[in-house]
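Enquirer: give me the fold of what follows.
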Amino acid sequence: MATTEQATDLVPGKVNGATAGKEFDASLTKGDVFTSRDVDAFEVPSFKDEIWRFTPLKRLRGLHDGKGVEVTGSVGLTVADNDGNPVDGVSVENVTTDDPRIGEAGEPRDRVQAQAFTSTDTATIVTVAKERELETPVVVKMTGPGEDKVAFAHTQIRVERFARAIVVLDQVGSGTIGENVEFIVEDGGYLEVITVQDWEDDAAHLAGHHLKVGRDARVRYTAASFGGELIRVSADGHFTAPGGEIEMFGLYFADDGQHIEHRLLVDHDTPNCRSNIMYKGALQGDKASKLPDAHAVWVGDVLIRAAATGTDTYELNRNLILTDGARADSIPNLEIETGEIEGAGHASATGRFDDDQLFYFQARGIPEDVARRLVVRGFFGEVIAKISVKDVRERLAEYVEDELALVGV
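Expert: Predicted coordinates:
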């Protein structure tokens, strides 16, 4: 990953809006984007920047341009099991952001991530001890700072060698939140992490998620986005040794006036690693409303470098448009520098209800409204079934039902 010093003779601004150089290097890949903890090393984003072209900048409340970043609140953070008790084998530390462990999974890749990094002096490190196999999920609950308040946070989840854990990152409340979250899985470890963005309607949440996967380690990452006025989650993953595996799943439901954006990058720079990505979203708007259209953005980047022989990867995105007044942008990208791979592919589709499916149900005596619900349940069910935590599965299924009730489906 390029650092500020390494990029001084380039113009990463052509790639991700940074200003640390003079001469553009056309050989730069998606994985070579400029990184820095210095906010001023990045240009103020504009719609001309590829990584910001879908984001409604006027709705970011100054997080991107330095005009609205005064910290006026704080997030609440608790780490416990489902019953609110400490989890044996898990330690929680509050450290300063100059702790050498902070930034290990990845440095800020855009101006907002840098702003979040420099706007907080403390970070929380949650560590699962070596060779521990947790029997209960660890719930990391974050509560927003409150309506009209701004807060920043930095959290790191570490799974040490040969440990196994399930972590639920549950985000609720109101306010404007910028954050960075690191997920580090050491050699032989396993982490299933479910991030749930269940914000109140007024919330704006911009996050950078960074995944680092060791030798023969595995990460199953699921992002579920339902609440909030604006959600933008940028997640990047990379491997440190052969045998690693990253699975990334997601589901989102955008209503009238909501903007939900997921940007992914899996950087295959190591031989014999595997990645699998599947995100599904539904959208429902109101053509007569004065609010902006319901808008979902999914950008999936997979980079296979020349050294990453034996790579096996696939990415898929599906969007279901339930009403007028909704828009989905879906962009899968594959960048391949070697032909010595096991496989690589991508797929993307956006559309309305499948008339053949509805006809199939109705031909068997099922009313149209019930048929529509069954189609949507099945659409999301493939992703929800990937989650091993029963309570979370049921909670997400209820979200889907509540959203469908709003539009009368």
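Enquirer: only C-alpha atoms for contact and neighbour calcs from this point on.
Expert: Will do.
Enquirer: count of residues packed around the nearest residue to residue 399 once chain neighbours are set aside?
Expert: Residue nearest to residue 399 in three dimensions, not counting chain neighbours: residue 226, with 7.6 Å by C-alpha to C-alpha, 6 or more residues apart in numbering. Per other C-alpha atoms under 10 Å, the neighbour tally for residue 226 reads 24.
Enquirer: next one: residue 226 from residue 130, what distance?
Expert: Using C-alpha to C-alpha, to the nearest Å, one gets 34 Å for the distance from residue 226 to residue 130.
Enquirer: over to residue 106?
Expert: Counting by C-alpha to C-alpha, the gap from residue 106 to residue 130 is 22 Å.
Enquirer: I'd assumed residue 125 was in contact with residue 97.
Expert: No: if you go by C-alpha atoms under 8 Å, residue 97 and residue 125 don't touch, sitting 10.5 Å apart.
Enquirer: neighbour count winner among these two?
Expert: Taking neighbours as other C-alpha under 10 Å, residue 97 and residue 125 compare with residue 125 leading, 20 against 17.
Enquirer: helix or strand right after the strand or helix carrying the more buried one?
Expert: Using DSSP states H and E, residue 125 maps to strand 122-128. Counting by DSSP H and E, the next helix or strand C-terminal to strand 122-128 is strand 138-143.
Enquirer: what's the angle from that next one to strand 122-128?
Expert: Interaxial angle, strand 138-143 versus strand 122-128 (axes from the mean of the first three to the mean of the last three C-alpha atoms, to 10 degrees): 160 degrees.
Enquirer: and whatever helix or strand comes next after strand 138-143, what does it pack onto?
Expert: For strand 138-143, the succeeding helix or strand toward the C-terminus, using DSSP H and E, is strand 150-159. Packing partners of strand 150-159 (3 or more C-alpha pairs under 8 Å, 6 or more residues apart in numbering; DSSP states H and E): helix 111-118, strand 122-128, strand 176-185.
Enquirer: redo these as TSV? Include distance to residue 236.
Expert: As requested, the helices and strands packed on strand 150-159 are exported to TSV (distance: least, C-alpha to C-alpha, whole Å):
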stretch	distance to residue 236
helix 111-118	13
strand 122-128	19
strand 176-185	10
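Enquirer: please provide the structure for the following sequence as well, for comparison with the first:
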Amino acid sequence: MTAPTTAPAEAQHTNAHIDPAAQVADAGFVPVQTRSERPHSFDPTDFGAPSGREVNWKHTPVAQLKPLFEVAAPNDGVSYAFPAGEEYVAAPLAAGDAPRGEVFLAEDITAAVAWQGAAEALHIRIPREEEVAEPILVQVTGLGAGLRADAHIVIEALEHSSATVVLAHSGSAQYSQNVEIIARDGSRLTVVSLQQWQDDAIHTSAHQARVGADATLKHFVISFGGALVRVNPNVELAGNGSEGYLYGLSYADAGQHLESQVYLHHKGAHTKGDVLYKGALQGEGAHSVWIGDVLIGANATGTDSYEANRNLVLTEGARADSIPNLEIETGDILGAGHASATGRFDDEQLFYLQARGISEEESRRLVVLGFLSDIVQRLGIPALETELLATIETELAAVTA
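Expert: Below you'll find the model as predicted:
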């Protein structure tokens, strides 16, 4: 499979090693600290392999990601199936074929590798004014440990359309993925990225979305399986009256690294954003990373925005890193805030349940289910909600096994 070597002209860059802080040792160099200032390129060599000192890599085990720093050859590590909604799969998009590249700009080396390695992009297209009642399901199956694959996926909801797209990942692979999401004016789009990989899978994914005027995007990142999973959503509320709801759920077991770096950019006026990620961790070396960046731009008057991350540590040896950031460039807003909390069980909740005759083990189970089901119930997909609650029950059973 031949890798394209060109990118949209407006996004090409030629500076070497442009990862933030990559040249921190050079005299006079000031590392990029804010998400909005990060440079972009479609050429992996422009970034250079990260060392782990860069601001966007310092919480990630970069040595484990080394296979993803070069374009896959051959690109045979995953297969795609469409149990539901295959009629909405349009012709594949080569680099330069609209709308591929309309929104997407690679922010790091793995995103640039995925762009180059995906000679053809999967294109899911919802026609204008069409309401798709049932979720469109894309099954992404890894074909084996050590097999490499690069992918670019474009999900496009045309004006005043409505749909839900679920990307369900399973099996094992070393997978670099870009997901480009375009919600045209007046559309209602839900995108769910579900990671249920086997224990040896490595998956990095850059989700970048633009939401048009009076359009709404609901975006979910749900991660259970995989050795290292890093899904980074970047959503621009570009049109006036646009709304973005970014939700996440992760459950990290021993030795797992589950990460999301979330960026929400309020660009249009009277936009609304809500970011809520929740995670549970158990086992030695279980590690979750959440970095949330919200930018309220100079023209984003009337903005209403809030972001939060909550983590529940269930056993010794687990670690959650949580970093919320907020930039505001206009004072004319309805409200903005951010919060982060990481802790163990609430002793008062446990006492309350045990005082009513519920065993300690059952009390802990109920607390965890109540904590995580908040995200599950926002999906609005009954079959998937039932499946995820069953998965959480299975994870909880391992704590006491």
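Enquirer: could you report the distance from the residue mapped onto the residue nearest to residue 399 of structure 1 from structure 2 to residue 92 of structure 2?
Expert: The alignment partner of residue 226 of structure 1 in structure 2, by TM-score structural alignment, is residue 224. Noted for residue 224 of structure 2: a distance of 30 Å to residue 92 of structure 2, by C-alpha to C-alpha.
Enquirer: number of nearby residues for residue 133 of structure 2?
Expert: Neighbours of residue 133 of structure 2 under the rule other C-alpha under 10 Å: 9.
Enquirer: chain neighbours aside, what residue packs nearest to residue 47 of structure 1?
Expert: residue 53 (4.3 Å).
Enquirer: just to revisit the earlier point, how much does the strand holding residue 125 of structure 1 stray from structure 2?
Expert: Mean deviation of strand 122-128 of structure 1 relative to structure 2 after superposition (mean C-alpha distance after the TM-score superposition for structure 1): 0.6 Å.
Enquirer: contact partners for residue 178 of structure 1?
Expert: Taking C-alpha atoms under 8 Å, 6 or more residues apart in numbering, we find residue 178 of structure 1 in contact with 63, 112, 113, 115, 116, 151, 152, 153, 205, 206, 207.
Enquirer: between those residues, which sits nearest residue 42 of structure 1?
Expert: Nearest to residue 42 of structure 1 among these: residue 112, at 9.2 Å, using C-alpha to C-alpha.
Enquirer: before we move on, back to that, would you turn the contacts of residue 178 of structure 1 into JSON lines with distance to residue 242 of structure 1 and neighbour count?
Expert: JSON lines is the format used below for the contacts of residue 178 of structure 1 (distance: C-alpha to C-alpha, whole Å; neighbours: other C-alpha atoms under 10 Å):
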{"residue": "63", "distance to residue 242 of structure 1": "38", "neighbour count": "24"}
{"residue": "112", "distance to residue 242 of structure 1": "32", "neighbour count": "27"}
{"residue": "113", "distance to residue 242 of structure 1": "29", "neighbour count": "28"}
{"residue": "115", "distance to residue 242 of structure 1": "33", "neighbour count": "24"}
{"residue": "116", "distance to residue 242 of structure 1": "32", "neighbour count": "25"}
{"residue": "151", "distance to residue 242 of structure 1": "38", "neighbour count": "22"}
{"residue": "152", "distance to residue 242 of structure 1": "35", "neighbour count": "29"}
{"residue": "153", "distance to residue 242 of structure 1": "32", "neighbour count": "24"}
{"residue": "205", "distance to residue 242 of structure 1": "34", "neighbour count": "24"}
{"residue": "206", "distance to residue 242 of structure 1": "32", "neighbour count": "22"}
{"residue": "207", "distance to residue 242 of structure 1": "28", "neighbour count": "22"}
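Enquirer: which of the residues you listed still touch in structure 2?
Expert: Counting by both residues aligned by TM-score structural alignment, their matches' C-alpha atoms under 8 Å, the contacts of residue 178 of structure 1 that remain in contact in structure 2 are 63, 112, 113, 115, 116, 151, 152, 153, 205, 206, 207.
Enquirer: what about stretch 323-332 of structure 1, distance to the chain center?
Expert: Distance of stretch 323-332 of structure 1 from the chain centroid (C-alpha atoms, centre = their mean, to the nearest Å) equals 18 Å.
Enquirer: where in structure 2 does that stretch fall?
Expert: Going by TM-score structural alignment: stretch 323-332 of structure 1 matches residues 315-324.
Enquirer: quick one: end-to-end distance for the matching stretch.
Expert: 24 Å.
Enquirer: which residues does it contact?
Expert: 59, 254, 281-293, 307-309, 311, 313, 338-342.
Enquirer: can you select the buried ones among the residues you listed for me in ChimeraX?
Expert: To isolate the buried ones among these in ChimeraX, judged by 16 or more other C-alpha atoms under 10 Å, type:
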select :59,254,281,282,283,285,286,287,288,289,290,291,292,293,307,308,309,311,313,338,340,342
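Enquirer: quick one on the thing from earlier: and residue 106 and residue 130 of structure 1? which has more neighbours close in?
Expert: Comparing residue 106 of structure 1 with residue 130 by other C-alpha under 10 Å, the one with more neighbours is residue 106, at 23 against 17.
Enquirer: so what does that one match up with in structure 2?
Expert: When structure 2 is aligned by TM-score structural alignment, residue 106 of structure 1 is paired with residue 104.
Enquirer: what does residue 372 of structure 1 give?
Expert: Taking TM-score structural alignment for the superposition, residue 372 of structure 1 sits opposite residue 364 in structure 2.
Enquirer: how about the secondary structure of the nearest residue to its match once chain neighbours are set aside?
Expert: Distances taken as C-alpha to C-alpha, 6+ apart put residue 350 closest to residue 364 of structure 2, at 6.9 Å, once the chain neighbours are dropped. Under DSSP: H, G, I helix; E, B strand; the rest coil, the three-state class of residue 350 of structure 2 is helix.
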